[in-house]
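Undergrad: sequence first, predicted coordinates after that:
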Amino acid sequence: MSSTANKQKIPQSTPQTSINRQKIVDSVPQKGFFGHPKGLFTLFFTEFWERFSYYGMKAILVYYMYYSVSKGGLGFDQQTALSIASVYGALVYMSGIIGGWISDRLTGATKSVFYGGILIMFGHLALAVPGNISMFFVSMILIVVGTGLLKPNISTVLGEMYDINDARRDAGFSIFYMGVNLGAFVAPLVVGTIGMKYNFHLGFGLAAIGMFLALVVYFLTKKKNLGLAGSFVTNPMKPEEKKKAFTQIGIGVVILAVLIIALVSTGNLTIDSFINIVGILGFVIPIIYFIFMYRNPKVTKEERSRLIAYIPLFLGAVLFWSIEEQGSTILADFADQKTQLNFAGMHISPAWFQSLNPLFIIVFAPIIGAIWVKLGKRQPTYTQKFSYGLLLAGLSFIVILVPALIGGSHALVNPLWLVLSYFLCAIGELSLSPVGLSATTKLAPAAFSAQMLSLWFLTDAAAQALNAQLVRFYTPQNEMSYFAVIGIASIVLSLILFALSPKMQKFMKGIK
């Protein structure tokens, strides 16, 4: 039931200076969705359908790129398709920086979420156009920009609905995270089945419908359920600043467009060179972030020490996400080309394997969380937990070698080996991903708390930029050595992190 304050009509234009944290919380109906604010319903189902659309598209994207034109694909060679898929993911995570800036300075979070959803929907519709490579790249741009607007800002709206000391806050984020994984679980089963069995473009069309449903839920319920959450611009530009910024952005866009046209016309900008550029940016951007924060006068000596402690965690996360994200590229290809898909009296779509990670996350997240709570002060340090995650990720690649050693490298693999691989990586993710978010917020310098979260998400961008290069070495002839080298590298790094844990704990200056 809403409080009296919640029943009052919210002014259409609340003065910026009169908005404070408590007014935002009071404007949101605080009971209505499993004992949580009503707005959690809006954000849960918006995110469910948005993730349904994204992971549905992702489940069939690689196949669409490298299947021949006669099979409804674009006919790219396999290595190029795998690299493009990785670059796609890297750009999606990089774009969150731009989306956060637009929200903070121009539009506010709720508008950014809605505008982002519209761009994503049109991106999926562009993919639904049969056999058109130009529309494929248009869709990439739309989905990258749209996800950058939506993904970081929907979490911002969620956080603003709760009082900072509200005991329900963590549980609310857990419920929201469940919506993410439910959408990711259902999408490959639905979109993957339609896309692989009937037509890729029908699958992409379903992804567009999923995003449309997200927009409908969001549009119809946001005014009543979200109140003032995300409705204001946290650091608005003055009119003269807007004019200057828009002028600079416009000039930048024109210069970039001219440069791209010139490079394309001279043959200097190819798919391969673009992949290389993104690969470089994936590491240059976080390095600049680190240097800028470390040298900033607002950062204390103690905070600099914590930044140094964060570097091994960052590198460990990059290698972990490199392996995890190959579940939708290398392992997707392995499922299609090297796995027995007729199993236990049924035909398995290779896209279905994409549902395993979110399924395991949904089932085992409460169990892993309960273990950490049970251990209390005896639980492993951040660095040790990262080492466990890397160890499991490395083993997830090593187990792929076992059936080849038993039955030969040319035999089709029992799908249960692939299930085991996804399972190990998912448990590793539960040891590393939520821990990484927690460590990031605690180790962040006070002046850069928000930007450190952007830095954490850049671990995935860097990982997929790395993958865009790694997957070029993957061929049917050397796939066993590919899995072995990356798997062993992850295990070795896990052992190094474990050994460094006591030293890193000193650098963290009391953060546990």
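TA: Received it, and whenever you're ready, just let me know what you need.
Undergrad: use CA for all of it now, contacts and neighbours both
TA: Fine.
Undergrad: hmm, Ala214 is touching Arg51, no?
TA: No - at 9.4 Å, Ala214 does not count as touching Arg51 under the criterion of CA atoms under 8 Å.
Undergrad: okay, buried residues for stretch 218-235 please.
TA: Using 16 or more other CA atoms under 10 Å as the test for burial, stretch 218-235 gives Tyr218, Lys222, Lys224, Asn225, Leu226, Gly227, Leu228, Ala229, Gly230, Ser231, Phe232, Val233.
Undergrad: structure two is appended below for comparative analysis:
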Amino acid sequence: MVASERTFFGHPWGLATLFGTEMWERFSYYGMRAILVLFLTAPAARDGMGLDDATAAGLYGIYVGAVYLTALAGGWVADRLFGARRTVLYGGFVIMCGHISMAVPSNGVTVWLGLCLIAFGSGLLKGNISTMVGELYRDSPDRRRDAGFALFYLGVNLGAFLGILIVPMVAPADGDTWHRGFSLAAIGMALGLVQYVLGRKSLKGAGAEPTHRLTSAERARFLRVLLLSVLGVVAALLLWWWSGTFTLSRFTLAFTVVCAVVPIAYFAFLFRSPEVTAAERVKLRAYVWLFLAAAIFWMIYDQAGSALTFFAADNTDLNVFGLSIDPGQVSNVNSIAIIALSPVFSKIWDRYGDRISIPARFAVALVLVGASFVVMSLASIQASDGTKVSILWLTTTYLVQTVGELFLSPVGLSVTNKLAPRAFLSQMMGVWFLATALGDSIGGQMYKLTTVVSMPVYYFSLAMSAVVAGLLLFMFVKRVKALMGD
């Protein structure tokens, strides 16, 4: 009698390997993110960078945007060069090196180098590990794949919870131990790499080979183009610096424009590619709707690391039942709620997912994330006279956003895997993260509006943009479903 195959909560055991790897990568990412803007705005006397809030928020926005923007390149590397499995390994190593670079005390050079390495490594890892999750369910029904991604998303948020909880403890907002926090993030990524290597056999064939390996001639041409592109970008930045017009604020704006141009150009390429069939092009038209909805969602949601962290530090009473909470730890409300609710939503999508269409879920997510900033608008009104408001305002905001996230994010990974042209499977996971890059970079620029409008107006304006977008998507749910083939 053959023994039954080992499973992970009823799912393939390979999901346990990817779950653990992503958990530790998210520990390093969210742990560092919890202290990043506080480090950027801390004075030099406390070993900080001494930036103003608006510049720090813009820099945070393009850093987070770069993390997801490079996922497209990471998908191409997996599809054409190494396969998803090896690309994830290389990405995790580069991320670890980035955190180590940030942990080295310096005048800022190692900080910028570290942020670049983390962004590039995340691009290699993030989309490709999600692709391998999808490959584990290649022959499974949609609702089972949705449930698997929801369970995988639990690992994401378990790592986020631990990172946000622990890293600010060793690098509190009122201290000067930032580099200890960055060191802890490096250790977290190292543990993720060990987990990944030890569990590689459980992945079986997932991501083992590139789907469209480059020929020798194509690889040589790629290396020439890559070298010329890197040299061109470096030369342009040096000329900009020497011109005397370079500022961090202008650089963040230029990067935001890049984040907008890249998805437009890539979608244009996909629609014209001979490797995309006519049926796949129809599904891509549906995907554009979902992509835009996701970008608006993340524009608001990911301000947890900038606007909401500043609000926690400056306007919130952080003494809870006699305990003092670090501003960077407040966002853990989201992680705790995700951990509690992910199994519930996994069961809901597994049992009733066919009754709630994916476009409708995206529309609900937009309305909810908009509602969360209505809460923040009211909170900022109460804090406008300098009063420290209750932490319940931020808690409510994060709880509403969490429910919206569970309607959109795990399902977004699954639908990307479903609608992706076969020739661009890994790259399409990168395209999904381009929505986050676009939303985050725009969100970083939007924070500059706080220099000319009040915080209540700022929050309410963003809230209405999301709510209106959600209502518009509701109106076209049937049309998008038809394009998807559902």
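TA: Structure's in. What do you need? Predicted, not measured: the structure shown is a model, and the values here were computed from it.
Undergrad: overall similarity of the pair, as a TM-score.
TA: Remark: TM-score between the superposed chains equals 0.90 [TM-score structural alignment, normalised by the length of structure 2]; 483 aligned residues with a CA RMSD of 2.9 Å.
Undergrad: what's the closest of the buried residues of stretch 218-235 of structure 1 to Leu319 of structure 1?
TA: Distance to Leu319 of structure 1 across those (CA to CA) is lowest for Gly230, with 33.9 Å.
Undergrad: what does that closest one align to in structure 2?
TA: Aligned by TM-score structural alignment, Gly230 of structure 1 pairs with Gly207 of structure 2.
Undergrad: and stretch 221-235 of structure 1, end to end?
TA: Stretch 221-235 of structure 1 has an end-to-end distance of 26 Å (CA to CA, to the nearest Å).
Undergrad: so how far is that stretch from its chain's centroid?
TA: 24 Å (CA atoms, centre = their mean, to the nearest Å).
Undergrad: quick one, helices of the stretch 401-512 of structure 1?
TA: 401-407, 415-443, 449-470, 479-507 (DSSP state H, counting those that start in this stretch).
Undergrad: winner for burial among those?
TA: Each of those was scored by mean neighbour count; the highest is helix 449-470, a mean of 24, by mean count of other CA atoms under 10 Å.
Undergrad: show me the helices in the stretch 251-400 of structure 1, by range?
TA: Listed in chain order, the helices of the stretch 251-400 of structure 1 (DSSP H, counting those that start in this stretch) span 271-295, 301-325, 330-337, 356-375, 382-398.
Undergrad: which residues does the first one contact?
TA: Surrounding helix 271-295 of structure 1, the residues in contact under the criterion CA atoms under 8 Å, 6 or more residues apart in numbering are 80, 83-84, 87, 90-91, 94, 299, 304, 307, 448, 455, 458, 461-466, 468-469.
Undergrad: now it: buried residues?
TA: Result for helix 271-295 of structure 1 [16+ other CA under 10 Å]: buried residues Ile275, Asn276, Val278, Gly279, Leu281, Gly282, Phe283, Pro286, Phe290, Met293, Tyr294.
Undergrad: also the fourth one?
TA: Along helix 356-375 of structure 1, the positions that meet the burial threshold by neighbour count (16+ other CA under 10 Å) are Leu356, Asn357, Pro358, Leu359, Phe360, Ile361, Ile362, Ala365.
Undergrad: the second one maps to what in structure 2?
TA: Meaning Asn357 of structure 1. Taking TM-score structural alignment, the alignment pairs Asn357 of structure 1 with Asn334 from structure 2.
Undergrad: now do the contacts for its match.
TA: Listed by CA under 8 Å, 6+ apart, the contact set of Asn334 of structure 2 reads Tyr398, Leu399, Gln401, Thr402.
Undergrad: repeat that for 10 Å
TA: The contact partners of Asn334 of structure 2, taken as CA atoms under 10 Å, 6 or more residues apart in numbering, are 157, 160-161, 304, 340, 395-403, 405.
Undergrad: again with Leu366 of structure 2
TA: Contact analysis of Leu366 of structure 2 by CA under 10 Å, 6+ apart lists 293-294, 296-298, 300-301, 372, 401, 404-405, 407-408, 463-471, 473.
Undergrad: on that earlier part again, can you check which of the helices of the stretch 401-512 of structure 1 gets nearest to Thr107 of structure 1?
TA: Taking CA to CA, helix 449-470 is the member of the helices of the stretch 401-512 of structure 1 nearest to Thr107 of structure 1, at 17.7 Å.
Undergrad: distance from that closest one to structure 2 after superposition?
TA: Its aligned residues in structure 2 lie a mean 2.0 Å from helix 449-470 of structure 1 after superposition (mean CA distance after the TM-score superposition for structure 1).
Undergrad: list the helices and strands that helix packs on?
TA: Applying 3 or more CA pairs under 10 Å, 6 or more residues apart in numbering; DSSP states H and E, one finds that helix 449-470 of structure 1 contacts helix 78-102, helix 133-160, helix 271-295, helix 301-325, helix 415-443.
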